[in-house]
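> just need the structure, nothing else, for what follows:
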Amino acid sequence: MAETNNNNNTATEMPGEATTNAAATTAERKVSWAKLRRVDSLNMEAGNASWSRTLNLAFQSIGVIYGDIGTSPLYVYASTFPDGIGNNDDILGVLSLIIYTLILVPMIKYVFLVLWANDNGDGGTFALYSLICRYAKVALIPNDQPEDRELSNYRLDTASNQLKRAQKIKEKLEKSKTAKIVLFLATILGTSMVIGDGVLTPCISVLSAVSGIKPLNQDAVVFISIGILIIIFCVQRFGTDKVGYSFAPAICLWFLFISGIGLYNLFKHDLGVLRAFNPKYIVDYFKRNGKKGWISLGGIVLCITGTEAMFADLGHFNVPAIQISFSGIVFPSLLAAYIGQAAYLSKFPDPFYWPTFVVANAAAIIASQAMISGAFAIISQSLSLSCFPRVKVVHTSDKYEGQVYIPEVNYFLMVACVIVTYSFKTTEKIGNAYGIAVVAVMLITTCLVTLIMLMIWKTKIWWIWLFFIIFMSIETIYFSSVLYKFTQGGYLPLAFSLVLMTMMGIWHYTQQQRYLYELKNKVSSSYVRDLSKNENINRLPGIGFLYSELVQGIPPIFPHFISNIPSIHSVIVFVSIKSIPISKVALEERFLFRQVEPREYRIFRCVARYGYKELIEEPKEFERMLVENLKEFIREEHYILETEQMPDNIPHSGLLGARKSSSSSAVHIEEAIEQQITSRVSSSSIQSFNAANNSNRISGGVPVQSAEDEMQFVQRAMDEGVFYLIGEAEVVAKQDSSLVKKMAINYGYPFLRKNFRQGEKSLAIPRTRLLRVGMTYEI
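Modelled structure (predicted):
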């Protein structure tokens, strides 16, 4: 198909250099490279900020991120010693394990290493996956375009002498289908485990806090906990921003409380527990307890629950803010709390209860809030990569783009929490399940960050081996311990993750097969030309948006529309909503247009590009933005076409130089040329919008006019109305397909589509302007 391949985003500036367009209005649309800077995951700090801003973010992060890890002292020792403390020296061994686990995993691994593996300031499993997808073509849906790499923060260039090794790894990943599938499965497994955290964190945190009321029996504790959980989920619709501004003071009070009590217990009962800083006590602990000591690691690992939240919630803050808040407040408070508990237990081996039930419950509620919000955020990200069925995503904050609320997921989590709390009843059993989810996510993060070190950061190989061996060894040992309690509750997160992975896998696989079918069966280049000769096709006033997954070519649903409804609008735009493997796309770079030949029939293709942290605008705003960018594209296209036809007395090289110059004289030259071009257009060759409507056959296309007239034509078409055309593609497996494929495509995918939101609902398309036509895809 004859098409023009010009990106309408030509107003990008490099430092000391600018690009201007033909018309004065376009010349004014300069996009500063300072705003659209290329950033590196190794150096990005989730946005540059002054020290005062960083300190403010550090304070806010305490309330959002650390509620989970901050409430761990409520249940770590109880989970580690479920049968009581047999030997006082075991307290020193467990305390030593807690101290060095906190130093190695949250402090060294996450705060000083993993946080730098962010994707333009955003963290989490999907951020790591998108970062890898940007460097290597490992995404399972083949919709990459060369133009996408022109986006301001798409490509990351790091200077390194390890380029050859990185290039070899990249080539192996791109050639291996198995590697692509494994990478995708690891990503959705990590995602499923984080969502599982969203179920288990509220259960164990609230149950632990309520258990502090000594007179209550077990049933009363369970029902009070369920009541608190229901309240937590019911207030989610108000948004984290409204509910959470008081979280930071409350969590600061909590950390002050546990550190104060810890120091009091240390000086009051036993200063000797400070000997636990000697790692010799770890060796002695395992020598003394053997297998029992290894099993107890399943309780000790709970001291780092919520560590992944530091990385997952990075997009709301910046790297220095999290480093300051953890190193300066959270880490010393946790050390003081665990040391004080050990000092108390050395004198009073029986379990002890927190003296302030209200503070403990407030902290537990906040801890629950952090992981629930994290589950919302990660599902929102997975939606954009076609890894999760469509759900309604509501932005709850004007200040923080990442704060979202998903009603369907919220109530699903609430029901799951109530069932888990009622079924397990005690923190020990939930802790067995909780540990598996926590450590599994950490293992996946270690593997993905290692791959980033190899391929993107191009770190020296001995640093990479050191990172991988140390943290993989620690996390594998902990993982083996928590797996030992598989039958005692550990099966829960694995079963939960298996269900989620199956659902996400079926959805993503079928979406991939749909895309490949459309790509294989896209309309031939001669279709539109043949259509123009068909006198039975009418042109209707208005603009038609035909939605398609394809980013190239005309989808097979279009001729199906024509065969059922022999009419098309005066302007047709094939719209493809595409997710880019970056968190955000600049508004100036949102739309990519191409024009379908013959030009006079005004059929365009548009790729609307969104980062995985962004949502599509409301219909009116989306229509306005698309049409404004379409008119800009028409202006630039006319400029290029007319300059190619300029007389020889205006040299092309000088003209191109004028377009690249940022001086005012260059703008004057362009304006003069624009006037010459316009004056050459005969008024007799211009037909009005009404004239175009009077010629109501598609064969009566309007000749190509001047840029201003074409733009007016599009604007008048928009004033007549924007109409949405959506194909309802029924997907069925071929007769010779395997049984597993038939089950997934013929039963699993229709079930998910039926029970989740349809396309027009997720796009918020007005029903009065929606036209749907059905079609069957046999894949």
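
> going by C-alpha atoms from here, please, whenever you check contacts or count neighbours.
Will do.

> distance of the residue nearest to S72 when sequence neighbours are not counted from L345?
Leaving aside its sequence neighbours, S72 sits nearest to C303 (Cα to Cα, 6 or more residues apart in numbering; 5.4 Å). Applying Cα to Cα, to the nearest Å, the value for C303 to L345 is 17 Å.

> which of these two has more neighbours?
C303 (26 against 20; other Cα atoms under 10 Å).

> and that one, which of the three is it?
Assigned by DSSP: H, G, I helix; E, B strand; the rest coil, the conformation of C303 is helix.

> was I right about it contacting V76?
Yes - counting by Cα atoms under 8 Å, C303 does reach V76; the two are 6.1 Å apart.

> quick one: the strands in the chain?
For the chain, the strands defined by DSSP state E cover 3-4, 394-395, 404-405, 538-547, 567-580, 591-596, 603-611, 722-732, 770-778.

> can I get those in a markdown table with mean neighbour count and distance to V420?
Below are the strands of the chain laid out as a markdown table (neighbours: other Cα atoms under 10 Å; distance: least, Cα to Cα, whole Å):
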| stretch | mean neighbour count | distance to V420 |
| --- | --- | --- |
| strand 3-4 | 14 | 57 |
| strand 394-395 | 16 | 27 |
| strand 404-405 | 25 | 22 |
| strand 538-547 | 22 | 42 |
| strand 567-580 | 22 | 35 |
| strand 591-596 | 24 | 46 |
| strand 603-611 | 22 | 35 |
| strand 722-732 | 19 | 36 |
| strand 770-778 | 14 | 41 |
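
> quick one: closest of those strands to V359.
strand 404-405 (26.3 Å; Cα to Cα).

> what's that closest one packed up against?
The contact analysis (3 or more Cα pairs under 8 Å, 6 or more residues apart in numbering; DSSP states H and E) places strand 404-405 against helix 357-384, strand 394-395.

> now tabulate the ones you listed in CSV and tack on distance to P249.
Converted to CSV, these look like this (distance: least, Cα to Cα, whole Å):
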stretch, distance to P249
helix 357-384, 11
strand 394-395, 24
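
> could you also give me the structure for this second sequence? I'd like to compare it with the first:
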Amino acid sequence: MSDAANHEIRPPAGKESAHGASTTKLAVGAVGIVFGDIGTSPLYAFRETFVGHHPLALDQLHVYGVVSLIFWSMTLVVSIQYVMILLSADNKGQGGSLALVALISRTIGKTKYGWLTVLLGVMATSLFYGDSMITPAISVLSAVEGLTVVQENLAPLVIPIAVTLLVILFILQARGTQKVAALFAPVMMVYFVVIAGLGLVQIVQNPGILAALNPWYAVQFFLTDGLLAFLALGSVVLAVTGSEALYSDMGHFGRGPMRLSWFGFVMPCLLLNYFGQGAMITSLDAEAAAQAIQSPFYYLAPEMWRLPLVILATFATFIASQAVITGAFSITHQAMQLGFIPRLSIRHTNETEAGQIYIPAMNWALMVAVILLVLTFQNSSSLASAYGIAVTGAVTIDTLLMAVLLVGVWKWKWWYAAPVVLLFLVVDGAYFAANMMKVPDGGWFPLLIGAIAFTLLTTWARGRKLMRDRMTEVALPIEIFAKSAHNSATRVSGTAIFMASSTGGVPSALLHNIKHNKVLHERVVILTVQIAEIPYVDPDCRYEIHDLGEGFFRAVIHYGFMEETDVPAALRQMEMCGGKFDMMQTSFFLSRQTLLPSDKPGMPIWREKIFSWMLRNAATAMEFFRLPTNRVVELGSQVRI
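Model (predicted):
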């Protein structure tokens, strides 16, 4: 597969925006799917700012300062940067770091700085994997810890219950999320209304907390405490974790419904809860405040309602975790299609919705990592030290990509773009720098996962390019081969399709077949699948057919990076290649490459070994292209890179 088609490919009608459902209906759906991560942040964000590794005094200065920081962080990072600006930067309706990189690459990809944009996108993707491991662990654990607020002697049950819930969550992935998703929006709507109501009660009783809307309280916090205020940013940022998910999930709902959900419902509910937590703490005496700050989210509720709140919050964190896991599947699929990850086995859990997929290898790897995190860190406060670095790193990278977007794609004048980019770089950079202070206390984990993922992604992309270059160097022109092979081999009935990674030369499987079997089918099709840098390809631009004569054809099938590569389904629609394809009379020939050491390796030996391992463990083209198992023949070849 090549990374892009060599001509302009348009998306099909209806794919550039959300489906035809009403804006209100889509907005309600977005509440259930998109906002779970940021919606469960009140469970731990406010608490961690005061009881984390750099505790703050429970006085008016610090409570008002923290609440003010949360409000302005949510306004700048989530509302303006993501909801207002980045949701407008869609790649034919799709969002996310890789989609943004593909969008930018179509404009500046040929320039000398194009590689840097791709590198930034791969870095953001790598950090996402660390985030997708920590989010389920901290979310579910923080919810279940509410049991200790209800009754202290339940503390020994927290870890077993959390691990059990997480195991169930990952086991359910194979069944698909359609039925569970029907419950997501109602549960999350109830959750947001409840947390807003709990906060509003406290605000009504202590309206003075509304003064924290004034940014002066955040400024005063910094002027008074300096370094301590800077370190507090590492916990304040937990209130906006999940903001990057808004952008990644845009393709499911569209920017309009998501903006309506955020400004009309989610943001007001979250702010009411955060301001309510602040109002409650300032209204208590020192001893009561010290007890309540250990779990201010649950102390907002009267004692008799805390157990139901624990159950509701657990459901909400379950949903938030589901959204992150689904996001991991989606971003892995995008990375596969764009050539950064080897082929993995993909199962479609819904016959009508292509986006609902299940990747077994990714699912079980995430489950093991999440459970190890829970068993290692033991509580959500410890996990909070590891949380935030991946998110702030990805947000900072998105800001750099946004700078390229504004100037390179949207053609803003630099004097307009510079102040906007500088503002967000200062804000996002400060959050990232504050989180880097948490590296010794657990922040090393997402950085380690990000480094491993980055190494794997770049190694695969580099090795894949080297392998293609080597194969192209020795490739025989297909026109010459077609004429000579016609007279030197016996023709047999049926169709032979030879899968080829490039549109030039003769596939090694075809050369080996004629060398060893000395036969050719009546119709020989050399088929290449190309992935374009847009999410969906117009059906009218799906196929390229070249008749080479003597019964030989070269065909190219184009897909977008969000589409399912189902070759048999595409062939059934393709009649311009010597007639219709009968799968019972068609054989698919695949090449399986074995790497050999090279005298002049194109990359370090250790990376070459990693690439070789990834190549051996990749899903076969038969699985990836959904070829009929009883119609496939594999022929091996050796390549030196």
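
> nearest to G262 of structure 1, out of the strands of structure 1?
strand 404-405 (36.4 Å).

> which part of structure 2 lines up with the closest one?
Using TM-score structural alignment, strand 404-405 of structure 1 lines up with residues 357-358 of structure 2.

> what's the match for D398 of structure 2 in structure 1?
Match for D398 of structure 2 (TM-score structural alignment): T445.

> how many neighbours does its match have?
Counted with other Cα under 10 Å, T445 of structure 1 comes out at 22.

> now K179 of structure 2
Based on other Cα under 10 Å, the number of other residues close to K179 of structure 2 is 9.

> picking up where we left off before, among the helices and strands packed on strand 404-405 of structure 1, show me which one is buried the most.
The highest average neighbour count among these, using mean count of other Cα atoms under 10 Å, belongs to helix 357-384 at a mean of 24.

> check the mean deviation of that one from structure 2.
For helix 357-384 of structure 1, the mean deviation from structure 2 after alignment is 0.8 Å (mean Cα distance after the TM-score superposition for structure 1).

> quick one: that helix to strand 567-580, angle?
130 degrees (axes from the mean of the first three to the mean of the last three Cα atoms, to 10 degrees).

> in structure 2, what range does helix 357-384 of structure 1 match?
Counting by TM-score structural alignment, helix 357-384 of structure 1 falls onto residues 310-337 of structure 2.

> how close does I580 of structure 1 sit to S225 of structure 1?
Distance, I580 of structure 1 to S225 of structure 1, by Cα to Cα: 42 Å.

> all helices for the stretch 401-550 of structure 1, in order.
For the stretch 401-550 of structure 1, helices defined by DSSP state H, counting those that start in this stretch occupy the ranges 407-424, 427-452, 461-484, 491-520, 527-532.

> show me what the second one is packed against.
Taking 3+ Cα pairs under 8 Å, 6+ apart as contact, the helices and strands that helix 427-452 of structure 1 lies on are helix 76-80, helix 125-135, helix 177-210, helix 291-300, helix 307-312, helix 461-484, helix 491-520.

> which residues does the residue lying closest to P342 of structure 2 once chain neighbours are set aside contact?
Counting by Cα to Cα, 6+ apart, P342 of structure 2 lies nearest to A618, which is 5.5 Å off, once chain neighbours are set aside. The contact partners of A618 of structure 2, by Cα atoms under 8 Å, 6 or more residues apart in numbering, come to 342-344.

> do the same with I745 of structure 1
Counting by Cα under 8 Å, 6+ apart, I745 of structure 1 touches 506, 510, 731-733.

> list the buried residues for stretch 242-252 of structure 1?
244, 247-248, 250-252 (16 or more other Cα atoms under 10 Å).

> so which of the residues you listed are in helices?
Counting by DSSP state H, those place 244, 247-248, 250-252 in helices.

> contact partners for Q513 of structure 1?
I779.

> same question but for E171 of structure 1, I mixed them up
A136 are the contacts of E171 of structure 1 under Cα under 8 Å, 6+ apart.

> map it onto structure 2.
Using TM-score structural alignment, E171 of structure 1 pairs with nothing in structure 2.

> now do I543 of structure 1
Taking TM-score structural alignment, I543 of structure 1 has T495 as its aligned residue in structure 2.

> same deal with C303 of structure 1?
In structure 2, C303 of structure 1 lands on A239 (TM-score structural alignment).

> now its match: how far from G505 of structure 2?
54 Å.

> same check, this time on A218 of structure 2
On the measure of Cα to Cα, A218 of structure 2 and G505 of structure 2 end up 64 Å apart.

> ok, back up a step: for V441 of structure 1, state which of the ones in helices among the buried residues of stretch 242-252 of structure 1 is nearest.
The closest of these, once distances to V441 of structure 1 are taken by Cα to Cα, is I251, at 24.7 Å.

> what sits closest to the closest one if chain neighbours are left out?
Of all residues beyond its chain neighbours, the one nearest I251 of structure 1 is G63 (5.6 Å), with distances taken as Cα to Cα, 6+ apart.

> ok, now how distant is the one you found from I366 of structure 1?
7 Å.

> give me the common contacts of the two.
Listed as contacting both G63 of structure 1 and I366 by Cα under 8 Å, 6+ apart are 247, 251.

> one step back: out of the helices and strands packed on helix 427-452 of structure 1, flag the one nearest I372 of structure 1.
Closest among these, using Cα to Cα: helix 177-210, at 4.8 Å.
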